[in-house]
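S.K.: Give me coordinates for this.
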Amino acid sequence: MLSLSIECVVCADAFEDADCLHAPCLHYFCRQCLMNMAEAANRDESLLPLQCCHKQLPTETFLQFLPESVRAAFYAKSAEASTPPPQRLYCPNKKCSIFLGKSSGEGSLHDIACPECSTAVCSGCKTRAHPREDCKENELAIEARALATAKGWQTCPGCKAIVELKDGCYHMTCRCQTQFCYGCGAKWKTCGC
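M.R.: Below is the predicted model:
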């Protein structure tokens, strides 16, 4: 049985139907273009989830086209991107800094050992583990907030990221998609600025 020769929507080269991903929007993607998309998403989480024509590509089918090393990195980046930024837990060892999962917050503390460097991490305050001590606010976070206040920067009401406005209007859209007023920090269209 002959398979049809179809065109990849990205590179426009012709491929056998069986060698391409068939997207829900009826476009086709070749293996190399899928791998390039996955590698780009591994570097920039704003590209996740992968889509074509505003329809998500079927993840399980998509992953079958990737080599194991790219597939593993894509799984890891997808897990990180699906965790809200304020709840992300990273290794506090500056030479490591890998994503460890979702923080438990200060309500249910437990220590996590980083699988890369074995650093013990407190899941509550996101710093190095401190057995038998209460969580203290991260000193670097205190310094960052003091600098933000001194510089007049604003904090996103959604993910608590610090944002600087260089020019333009006060309507901000954070990377977490929260819209807010840079002037007062309130959610967009809830203030009189």
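S.K.: Could you use CA atoms for every contact and neighbour count after this?
M.R.: OK.
S.K.: Nearest spatial neighbour of D17, chain-adjacent residues omitted?
M.R.: With sequence-adjacent residues excluded and distances taken as C-alpha to C-alpha, 6 or more residues apart in numbering, D17 is closest to L4, at 5.5 Å.
S.K.: which element is the residue nearest to C91 when sequence neighbours are not counted on?
M.R.: Closest residue to C91 in three dimensions, ignoring its sequence neighbours and counting by C-alpha to C-alpha, 6+ apart: S97, at 4.5 Å. S97 belongs to no helix or strand when elements are defined using DSSP states H and E.
S.K.: One more, please, to line up against the first structure:
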Amino acid sequence: MDISSLLLADVPDDVPIDILRSLNLVGLPDSMSGQTESSSWASSRNESQTTECIACNNQFPPLALFKPLCSHEYCRACLAGLVRSSLQNESLFPPKCCGQAIPIKQGRWLSPQLVGQFQAKKLDFDTPNRTYCSEPSCSTFIPPVFINGEAATCPRCSRRACIHCKGSHHTGVCPSDTASQQFLQLAVQNGWQQCYSCHQVVKLDTGCYQMTCHCRAEFCYLCGNRWKLCSCPQWDEDRLIRRANAVVDRDDNADRMDAAMRQAHVEEERVNLMENHECPHRVWGLRAGDHQCSVALTGSERLLLATSVYEPLSHLD
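M.R.: The predicted structure is shown next:
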């Protein structure tokens, strides 16, 4: 008998079927080829008028484009790509356009499987103190409905994990995690900080002390408290200057600047960072095309640049 069927029988009736599908607990097709073409869509293919997709810049009939809550429009392929990108990076979730969340619904725009993956990831990201499968080769998120007492059963491989130490389930009192304690001591010695929400340990390289974690929690890098609930200074002068230099280095003319011109640009950016460190328009900027991320050092179709650059070191629950 399939283990997944046994687990499925224990799931409450109100668990969305899309979440179960994304966990491979039910087998539903991802293809949307069986859906009939609407008359409005068929007629739009014959229209001479076209509209540009904001992401790929290709032209499409108006009814072939999805329009979110703002004035931009996306073709089906780019919309699906935007959703898939948000599933890989919690800081990009949920997918947004012009600062507004894009409604994710099953229909002609997105496949049932992709919508199911989105709903499963939403449950993952919205769950505090998350538990994942303790088997490294699996690492599947375990929804709260699969937790019984202090044991969490993986819906994919049925391995049980401890909800406290996040390791394999065990009997008796959960032993102390020596490795994690040693790492936290190292973090204290080096002045690293831990997110109060998801317990991610981060190291600030440049920028101000306002930290925005991948889980969207904002906290002070110096004391670890929620942002604006402390009296700590907002930046360190050395880090501010390093950040200003990093911004100037991205200028296409940086190599051709003489010392005086470069210093003037660095000072201008230093003042700008001080005055606008809390402006939401300065936190993230969008650059289309193929770039190298200055933080993660990986190629990306779209590069997001942050005014405070920090390095995630470890995730401790």
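S.K.: Tell me how they score on TM after superposing.
M.R.: Overall, the chain-to-chain superposition scores 0.79 on the TM-score scale (TM-score structural alignment, normalised by the length of the first structure); 187 aligned residues with a C-alpha RMSD of 2.9 Å.
S.K.: State the distance from the residue nearest to C91 of the first structure to E7 of the first structure.
M.R.: Applying C-alpha to C-alpha, to the nearest Å, one obtains 41 Å for the distance of S97 of the first structure from E7 of the first structure.
S.K.: again, but for G101 of the first structure
M.R.: Going from G101 of the first structure to E7 of the first structure by C-alpha to C-alpha gives 39 Å.
S.K.: quick one, strands of the stretch 151-300 of the second structure?
M.R.: Assigned by DSSP state E, counting those that start in this stretch, the stretch 151-300 of the second structure shows strands spanning 151-153, 160-162, 193-194, 200-206, 210-212, 218-220, 285-292, 299-305.
S.K.: Dump those strands to CSV, plus distance to A101 of the second structure.
M.R.: Supplementary listing: the strands of the stretch 151-300 of the second structure in CSV, determined by distance: least, C-alpha to C-alpha, whole Å:
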stretch, distance to A101 of the second structure
strand 151-153, 31
strand 160-162, 33
strand 193-194, 28
strand 200-206, 25
strand 210-212, 18
strand 218-220, 19
strand 285-292, 16
strand 299-305, 17
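S.K.: Export those strands as CSV, with columns for distance to R242 of the second structure and mean neighbour count.
M.R.: Shown next, in CSV, are these (distance: least, C-alpha to C-alpha, whole Å; neighbours: other C-alpha atoms under 10 Å):
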stretch, distance to R242 of the second structure, mean neighbour count
strand 151-153, 45, 24
strand 160-162, 43, 23
strand 193-194, 20, 26
strand 200-206, 6, 19
strand 210-212, 16, 22
strand 218-220, 19, 23
strand 285-292, 19, 12
strand 299-305, 15, 15
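S.K.: How many neighbouring residues does the counterpart of L147 of the first structure in the second structure have?
M.R.: Under the alignment (TM-score structural alignment), L147 of the first structure pairs with L186 of the second structure. For L186 of the second structure, the tally of surrounding residues (other C-alpha atoms under 10 Å) stands at 12.
S.K.: and what of the one 5 residues further on?
M.R.: Using other C-alpha under 10 Å, G191 of the second structure is surrounded by 15 other residues.
S.K.: Quickly note the distance from A55 of the second structure to E267 of the second structure.
M.R.: For A55 of the second structure, the distance to E267 of the second structure equals 35 Å [C-alpha to C-alpha].
S.K.: again, but for S39 of the second structure
M.R.: Remark: distance between S39 of the second structure and E267 of the second structure (C-alpha to C-alpha) = 60 Å.
S.K.: When those two are compared, which one has more neighbours?
M.R.: E267 (16 against 8).
S.K.: Just give me the match in the first structure for that one.
M.R.: Using TM-score structural alignment, E267 of the second structure sits opposite a gap in the first structure.
S.K.: List the residues that contact E267 of the second structure.
M.R.: With contacts defined as C-alpha atoms under 8 Å, 6 or more residues apart in numbering, E267 of the second structure is in contact with A244.
S.K.: What is the neighbour count of the residue nearest to C117 of the first structure when sequence neighbours are not counted?
M.R.: In this structure, C117 of the first structure finds its nearest non-sequential neighbour in C96, 6.8 Å apart by C-alpha to C-alpha, 6+ apart. The local packing of C96 of the first structure (other C-alpha under 10 Å) involves 14 other residues.
S.K.: can you give me the helices for the first structure?
M.R.: In the first structure, helices defined by DSSP state H lie at 31-43, 59-64, 68-81, 139-151, listed in chain order.
S.K.: In the longest one, which residues are buried?
M.R.: Same thing as helix 68-81 of the first structure. 70-71, 73-74, 77-78, 80-81 (16 or more other C-alpha atoms under 10 Å).
S.K.: Nearest to H110 of the first structure among those residues?
M.R.: E80 (19.7 Å; C-alpha to C-alpha).
S.K.: That closest one pairs with which position in the second structure?
M.R.: For E80 of the first structure, the equivalent position in the second structure is taken to be D124, counting by TM-score structural alignment.
S.K.: residue contacts, the nearest residue to A186 of the first structure once chain neighbours are set aside?
M.R.: Setting aside the residues directly before and after it, A186 of the first structure is nearest to F180 in space (C-alpha to C-alpha, 6+ apart), at 5.6 Å. Shown here is F180 of the first structure, whose contacts under the criterion C-alpha under 8 Å, 6+ apart are 156-157, 170-173, 186-189.
S.K.: Give the aligned equivalent of Y28 of the first structure in the second structure.
M.R.: Structural alignment places Y28 of the first structure opposite E73 in the second structure (criterion: TM-score structural alignment).
S.K.: Counting neighbours, what do you get for its match?
M.R.: The number of residues packed near E73 of the second structure is 21, by other C-alpha under 10 Å.
S.K.: Please apply the same query to F93 of the second structure.
M.R.: F93 of the second structure: 22 surrounding residues under other C-alpha under 10 Å.
S.K.: Report the contact partners of the closest residue in space to it that isn't next to it in sequence.
M.R.: Once flanking residues are discounted, F93 of the second structure sits nearest to S86: 4.8 Å by C-alpha to C-alpha, 6+ apart. Contact criterion C-alpha under 8 Å, 6+ apart gives 92-95 as the residues in contact with S86 of the second structure.
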